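Any chance you could fold what I've pasted below:
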Amino acid sequence: MLFSSVITSTPHVCLPKVTRPALRRTIRCSAASVSPGFDLKTYWTSLIKEIDQKLDEAIPVKYPQQIYEAMRYSVLAKGAKRAPPVMCVAACEIFGGNRLAAFPTACALEMVHSASLIHDDLPCMDDDPSRRGQPSNHTVFGVDMAILAGDALFPLGFRHIVSHTPTDLVPHTRLLRVIAEIARAVGSTGMAAGQFLDLEGGPNAVDLVQEKKFGEMGQCSAVCGGLLAGASDDEIEHLRKYGRAVGILYEVVDDIRETKLQPDEKDKSKSKGKSYVSVYGVEKAMEVAEDLRSQAKKELESLEKYGDKVLPLYSFVDYAADRYFGFEELV
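Modelled structure (predicted):
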């Protein structure tokens, strides 16, 4: 689902400048030009190292060993961008939240994200043989073990939030809202609904498929960070719309890049699902991507009173659209 692609050194693909004047006026300059001192790559890679360590500690191998090995195989896969947890931490820090308060929820987001990917890759779903540059979980451990690994990761994420979040930093009332938000995002009206529509819906379902399969985790990640730090209801709504736009933007750009880099290959499987590229073509998908970039940045305008703390979220938008660096050294 959301942010699921492996980070590789594929050629740089930029979105073209759309000529619609009304759209271009709403797009803010990139965070790099707002603050030349902010380095998104350094910020992101530093957080990845911390999150990877905490995920490794959060999923020790126990009995039954094979289930834990299958869980660790997907969660600790090399090359994962850790976009959901990084976005959660960044959103928490905007409102003065302590990074230590966000890490348990950040890890939980990666757990449920990985669980959703394990299940999406199954032969009865998207039937994907690979994920993040390596064989899919069911390809290595078998369908039965992959289902169990995903089933185990969902509740482990919720348990990790409850058992590891410092109660002196985050009141229980906020934790309850975080847990409810994640449950909503992955449930029958969230990502599960998106997968259903991808399997059963017609071409006109593409907007809902993209919103539910890819937008839900983006908005959940941003919202959880805000909830942990005590953001106001109005600020939470801006984070929700921002995260949704960024989540879909990632996927739309992934589809565009894949099509441009492999223009002669036909879609040979159902795993491509219902994307803007497959339904409307590349040009329309590019317009959708530029609209999403504009929407995401517009939602951040209401948070500008927090100054430079908003720069990571601004930078995520431009990275989602332009992919102007890679993380090859982490693969």
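
Please count neighbours and contacts with C-alpha atoms only from this point.
OK.

Please compute how far the helix or strand where residue 114 lies lies from its chain's middle.
If you go by DSSP states H and E, residue 114 is part of helix 99-120. Offset of helix 99-120 from its chain centre (Cα atoms, centre = their mean, to the nearest Å): 10 Å.

same question, stretch 148-162
18 Å.

What residues of it count as buried?
148-154, 156-158, 160-162 (16 or more other Cα atoms under 10 Å).

can you list the residues you listed in CSV and add secondary structure and distance to residue 186?
CSV is the format used below for the buried residues of stretch 148-162 (DSSP: H, G, I helix; E, B strand; the rest coil; distance: Cα to Cα, whole Å):
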residue, secondary structure, distance to residue 186
148, helix, 17
149, helix, 16
150, helix, 12
151, helix, 12
152, helix, 14
153, helix, 12
154, helix, 9
156, helix, 14
157, helix, 12
158, helix, 12
160, helix, 17
161, helix, 16
162, helix, 18
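
Tabulate these (JSON lines), appending distance to residue 69.
Shown next, in JSON lines, are these (distance: Cα to Cα, whole Å):
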{"residue": "148", "distance to residue 69": "11"}
{"residue": "149", "distance to residue 69": "9"}
{"residue": "150", "distance to residue 69": "12"}
{"residue": "151", "distance to residue 69": "14"}
{"residue": "152", "distance to residue 69": "12"}
{"residue": "153", "distance to residue 69": "12"}
{"residue": "154", "distance to residue 69": "16"}
{"residue": "156", "distance to residue 69": "14"}
{"residue": "157", "distance to residue 69": "16"}
{"residue": "158", "distance to residue 69": "20"}
{"residue": "160", "distance to residue 69": "18"}
{"residue": "161", "distance to residue 69": "21"}
{"residue": "162", "distance to residue 69": "23"}
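
One more, please, to line up against the first structure:
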Amino acid sequence: MTNEDLDRWVREELRSIEQALDRLVPADAPVGLGQAMRYAVLDGGKRLRPLLVRAACDASLGHAEAATRAAVAVELIHAYSLVHDDMPCMDDDALRRGKPTVHVQYGEAQAMLAGDAMQALAFEVLTPEDGSVSPELQARLVGLLARAAGHAGMAGGQAIDLASVGKPLSETVLRDMHRRKTGALLQASVLMGAACGTISAPAWQALSEYGAAIGLAFQVMDDILDVTQVSEVLGKTAGKDMDANKPTYVSVLGLDSALAYARALHEQALKALERSGLPAKHLGWLADLVVDREH
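Reported below is the predicted structural model:
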């Protein structure tokens, strides 16, 4: 597969994902809530999580409609978490995806409600009543997403993050925090895509290991980019973690060691894909993208 083929696949998938988000995120929710939700999730972001869903579905020869809904759902959970993270009671940021954060644009109360509504909408999207996704698959997708988003995953990781400001952390604790805060949802994206198909238990385990590796590699690279890029490139405030005295992979390991760790995780991800035995070139390309990105 050539770079041109991969670029074409990404363009087509991004267009499909954006169309699905536009269709499924309502504009007519009461008193401007729909506009705030759409502002939070449309027309921005790398869409890495939806792309992972779609790529894993392709590798597993899965159900395309279910994967589209899973891709939308995981992006809604990700977007809601960003809306809440940016609020003054959390990370207190004014810039996200190159534009004012939702609470700056719409006020804190509306931002809180928009995040709440997007979280609920994610599970509504996964449970259509038109028969397009079987009840068994609906239940499996809901379970994967709920576990990744809740106390054992993203929310738990964010709680550790907020409690760690100004405190020294060991690499072990830092890794646990980021496996929850960032890694769990990326890993779930892969597994939700795989759940839309039928694969062997060893292949499932290999994809789980791939997802865990790129989930952590993504956060390591985020920490690196936070100190090596400017806000205009990142689309969010650069240097925010350092200014807030938050522990990061750069502060704990140093920049060179953090880069080496990201590369090692990338290698782990590619080896896991090889073990899966699946036609997973798109997943391999996305692993490259995680560690080669500039924002």
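
Provide the TM-score value for the superposition.
After superposition, the two chains reach a TM-score (TM-score structural alignment, normalised by the length of structure 2) of 0.88; 283 aligned residues with a Cα RMSD of 2.2 Å.

quick one on the thing from earlier: tell me what the helix holding residue 114 of structure 1 is packed against?
Helix 99-120 of structure 1 sits against helix 40-58, helix 65-75, helix 83-94, helix 143-164, helix 172-186, helix 216-229, with contacts defined as 3 or more Cα pairs under 8 Å, 6 or more residues apart in numbering; DSSP states H and E.

Of the ones you listed, which stretch is the most buried?
Ranked by mean neighbour count, those are led by helix 216-229 with a mean of 30 (mean count of other Cα atoms under 10 Å).

helix or strand right after that one?
Sequence-wise, the next helix or strand downstream of helix 216-229 of structure 1 (DSSP H and E) is helix 233-261.

helices or strands next to that next one in the packing?
Judged by 3+ Cα pairs under 8 Å, 6+ apart, helix 233-261 of structure 1 is in contact with helix 216-229, helix 276-280, helix 282-300, helix 311-322.

Over which residues of structure 2 does the second one lie when aligned?
Under TM-score structural alignment, the alignment places helix 276-280 of structure 1 onto residues 249-253 of structure 2.

Let me have the helices and strands packed on helix 99-120 of structure 1 in a markdown table, extended by distance to residue 235 of structure 1.
Conversion of these to a markdown table gives the following (distance: least, Cα to Cα, whole Å):
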| stretch | distance to residue 235 of structure 1 |
| --- | --- |
| helix 40-58 | 23 |
| helix 65-75 | 30 |
| helix 83-94 | 11 |
| helix 143-164 | 22 |
| helix 172-186 | 15 |
| helix 216-229 | 8 |
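
counterpart of residue 119 of structure 1 in structure 2?
Under the alignment defined by TM-score structural alignment, residue 119 of structure 1 is paired with residue 84 of structure 2.

Can you say which of the helices and strands packed on helix 99-120 of structure 1 is nearest to residue 108 of structure 1?
Set against residue 108 of structure 1 and scored by Cα to Cα, those come closest in helix 143-164, at 4.0 Å.

hmm, back to that, the next helix-or-strand element following the helix holding residue 114 of structure 1 vs structure 2, average offset?
Counting by DSSP H and E, the next helix or strand C-terminal to helix 99-120 of structure 1 is strand 130-131. On superposition with structure 2, the average gap between strand 130-131 of structure 1 and its aligned counterparts reaches 0.9 Å (mean Cα distance after the TM-score superposition for structure 1).

Looking at the alignment, what corresponds to residue 293 of structure 1 in structure 2?
Checking TM-score structural alignment: residue 293 of structure 1 goes with residue 266.

Ignore what I typed, I meant residue 137 of structure 1.
Using TM-score structural alignment, residue 137 of structure 1 pairs with residue 102 in structure 2.

ok, that match - contacts?
Residues in contact with residue 102 of structure 2 (Cα atoms under 8 Å, 6 or more residues apart in numbering) are 36, 39, 40, 83, 108, 111.

same check, this time on residue 67 of structure 1
So residue 67 of structure 1 contacts 145, 148, 149 (Cα under 8 Å, 6+ apart).
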